[in-house]
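# sequence first, then the predicted structure, then my questions.
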Amino acid sequence: MDYRNSDLPAVAGPRHEDILPQSTATAVKIVVVGGFGVGKTTMVGAVSEIRPLTTEETMTKAGIGVDDTRGVGHKTTTTVAMDFGRISINDELVLYLFGTPGQERFWFLWRGLFEGALGAVVLLDTRRLEISFDVIGRLEERGVPFVVAVNSFPDAPEHPIEELRQALDLPPTVPILVCDARRRGSARDVLLTLMRHLHAQAAITEAL
């Protein structure tokens, strides 16, 4: 049978930017966590070198009285499963990024997202500091190393890093830095800080 004149559409291959370089030797899973509306989807989308996968849905009346929307009343969509992106730190190291849903009613999904994660980024909104307490507690319970990134919202109050460390009851070994989740360079700096933190933690463990 002659298929040369077939009307079937050509199957498109993967885009160039979606293909991992042949030099890639290590792939690491990182989770981006935080309360509702702190900028997790924004960060994953800003830093990902591939088109990010998102599971954002329009917020409905089902969340009224359940989701804490204080400070983010303008928000109309929410992540209901996860966000996914990828970034190459160098020719050999690739990070796979998984953004978690922020509402407490979706936290049952966290267990699966945390499986195999080498480390985490905790995004912080200083207007709603209290929503981060449970998030950090869950990471500490699971023994997942993390860094804290304070997302710079225009109307958010600014606090010295050490005041934030005290409020969050974090040891000096946990890095805290300020970032703008909308900017790729800023988000990448957060991930590099996490990589350095993980390397330092591994060195300490080996020395014991």
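Good, I have the coordinates.
# when you work out contacts or count neighbours from here on, use the C-alpha atoms and nothing else.
OK.
# wait, residue 122 touches residue 138, no?
No. Applying CA atoms under 8 Å as the test, residue 122 and residue 138 come out as separate, 11.2 Å apart.
# for residue 149, give me its contacts.
Taking CA atoms under 8 Å, 6 or more residues apart in numbering as the criterion, residue 149 is in contact with 121, 122, 123, 124, 176, 177, 178, 179, 190.
# in which helix or strand would I find the third one?
Taking DSSP states H and E as the criterion, residue 123 maps to strand 119-124.
# distance from that strand to the middle of the chain?
6 Å (CA atoms, centre = their mean, to the nearest Å).
# between the following helix or strand past it and strand 119-124, how many degrees?
Note on strand 119-124: by DSSP H and E, the next helix or strand toward the C-terminus is helix 133-142. Interaxial angle, helix 133-142 versus strand 119-124 (axes from the mean of the first three to the mean of the last three CA atoms, to 10 degrees): 160 degrees.
# now what about helix 133-142, what contacts it?
Counting by CA under 8 Å, 6+ apart, 33, 34, 35, 122, 145, 146, 168 sit against helix 133-142.
# those residues, buried ones only, as a PyMOL selection?
The buried subset of those, as determined by 16 or more other CA atoms under 10 Å, is captured in PyMOL by this line:
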select buried, resi 33+34+35+122+145+146+168
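# among the contacts of helix 133-142, which are located in helices?
residue 168 (DSSP state H).
# picking that back up, packing partners for the strand holding residue 123?
On a contact count with 3 or more CA pairs under 8 Å, 6 or more residues apart in numbering; DSSP states H and E, strand 119-124 meets strand 26-33, strand 146-151, helix 184-207.
# CSV for those, including distance to residue 103?
Below are these laid out as CSV (distance: least, CA to CA, whole Å):
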stretch, distance to residue 103
strand 26-33, 11
strand 146-151, 18
helix 184-207, 22
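# put this next to the first one:
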Amino acid sequence: MDFKGSDTVPGPRAEDRLPHTAQAAVKLVIAGGFGVGKTTMVGSVSEIRPLTTEETMTQAGIGVDDDFGSETKSATTVAMDFGRISVSDKLVLYLFGTPGQERFWFLWNGLFEGALGAVVLVDTRRLEVSFDVMGRLEERGVPFVVAVNAFPDAPRYPLEQLRTALDLAADVPIIECDVRRRASSRDVLMTLMRFLHTLALTGRLS
């Protein structure tokens, strides 16, 4: 029945539609502590307009949230970020960015559900916030790679020194990146996909 007074629900933008050649889709999670660049990474690499759930940071978060960088950061993700990138005509990656504030970590279980792998973004100024993130992924059996986001004022260390500091296994890839750059973010995702391929070939991917 046609209701002339009803609003028309807009369809997806033409550039947001899934390519008709796509045959397989993979869910990946972009995880990390507060302010490490998860929203920026999803936004820089996504071929569609990314979905974000950022809310303005308020005084109510003082003493509760991690306030590192709050002098320049005015919003924080409260649910998830979502984007999509096609790595070939047939393979599509769905990207889910986790909230960084600890009080929203209860949402992580749902975001990890069905994920084939994850990227853990690291800020060398706050390596300690990465341990809980990696621990949660290990508990759920989600393979991950570590991407060191190159903040302009962050100290630089040799990657093998960071591997030791993070207590990473020898086979877990660790890579430097600049999540503001699409090519750099894409390289991180390709590193993860190659790692997952290696795990599958050796029977270590569940």
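That came through, no problem. It should be emphasised that the depicted structure is a prediction, and the values quoted were computed from it without experimental measurement.
# just give the TM-score of the two.
With the length set by TM-score structural alignment, normalised by the length of the second structure, the two chains reach a TM-score of 0.93; 203 aligned residues with a CA RMSD of 1.8 Å.
# check which residues of the strand holding residue 123 of the first structure are buried.
Using 16+ other CA under 10 Å as the test for burial, strand 119-124 of the first structure gives 119, 120, 121, 122, 123, 124.
# repeat for stretch 170-185 of the first structure
175, 176, 178, 179, 180, 181, 182, 184.
# residue 90 of the first structure: which of the residues you listed is nearest?
Set against residue 90 of the first structure, the nearest of those by CA to CA is residue 184 (15.4 Å).
# who's in contact with the aligned residue in the second structure for the closest one?
Matched across to the second structure, residue 184 of the first structure falls on residue 182, judged by TM-score structural alignment. Contacts of residue 182 of the second structure were listed using CA under 8 Å, 6+ apart, and they are 41, 44, 45.
# apply 6 Å and report the result again.
Neighbour list for residue 182 of the second structure: 44, 45 [criterion: CA atoms under 6 Å, 6 or more residues apart in numbering].
# how near is it to residue 47 of the second structure?
According to CA to CA, to the nearest Å, residue 182 of the second structure stands 10 Å off from residue 47 of the second structure.
# go on, residue 8 of the second structure?
Counting by CA to CA - residue 8 of the second structure and residue 47 of the second structure are separated by 26 Å.
# more neighbours: which of these two?
More neighbours surround residue 47 than the other of residue 8 of the second structure and residue 47, with 15 against 7 (other CA atoms under 10 Å).
# any idea what that one aligns with in the first structure?
So, by TM-score structural alignment, residue 47 of the second structure is matched to residue 49.
# and what about that match, helix, strand or coil?
coil (DSSP: H, G, I helix; E, B strand; the rest coil).
# where's the closest residue to it other than its chain neighbours relative to residue 64 of the first structure, distance?
Excluding its sequence neighbours, the residue lying closest to residue 49 of the first structure (CA to CA, 6 or more residues apart in numbering) is residue 87, at 5.4 Å. Applying CA to CA, the value for residue 87 of the first structure to residue 64 of the first structure is 36 Å.
# counting neighbours, go ahead and name the busier of the two.
Using other CA under 10 Å as the criterion, residue 87 of the first structure and residue 64 rank with residue 87 on top: 18 against 10.
# so the corresponding residue of the second structure for that one: helix, strand or coil?
Alignment note (TM-score structural alignment): residue 87 of the first structure maps to residue 85 of the second structure. Here residue 85 of the second structure is recorded as strand under three-state DSSP.
# residues in contact with residue 85 of the second structure?
By CA under 6 Å, 6+ apart, the neighbours of residue 85 of the second structure are 46, 47, 92, 93.
# and the spatially most central residue of the first structure, what does it touch?
By CA atoms, centre = their mean, the first structure has its centre lying nearest to residue 32, at 2.1 Å. By CA under 6 Å, 6+ apart, residue 32 of the first structure lies in contact with 98, 99, 120, 121.
# which single one of the residues you listed is nearest to residue 151 of the first structure?
residue 121 (11.4 Å).
# what does the closest one align to in the second structure?
Counting by TM-score structural alignment, residue 121 of the first structure corresponds to residue 119 in the second structure.
# its match touches residue 143, doesn't it?
No. With contact defined as CA atoms under 6 Å, residue 119 of the second structure and residue 143 do not form a contacting pair (8.8 Å).
# one step back: which residues touch the strand holding residue 123 of the first structure?
Counting by CA under 6 Å, 6+ apart, 30-34, 144-151 sit against strand 119-124 of the first structure.
# return the residues in contact with residue 102 of the second structure.
Counted by CA under 6 Å, 6+ apart, residue 102 of the second structure has zero contacts.
# just the element for the counterpart of residue 14 of the first structure in the second structure, please.
Counting by TM-score structural alignment, residue 14 of the first structure lines up with residue 12 in the second structure. Under the criterion of DSSP H and E, residue 12 of the second structure resides outside all helices and strands.
# what is the neighbour count of the aligned partner of residue 196 of the second structure in the first structure?
Alignment note (TM-score structural alignment): residue 196 of the second structure maps to residue 198 of the first structure. Around residue 198 of the first structure there are 18 other residues, counting by other CA under 10 Å.
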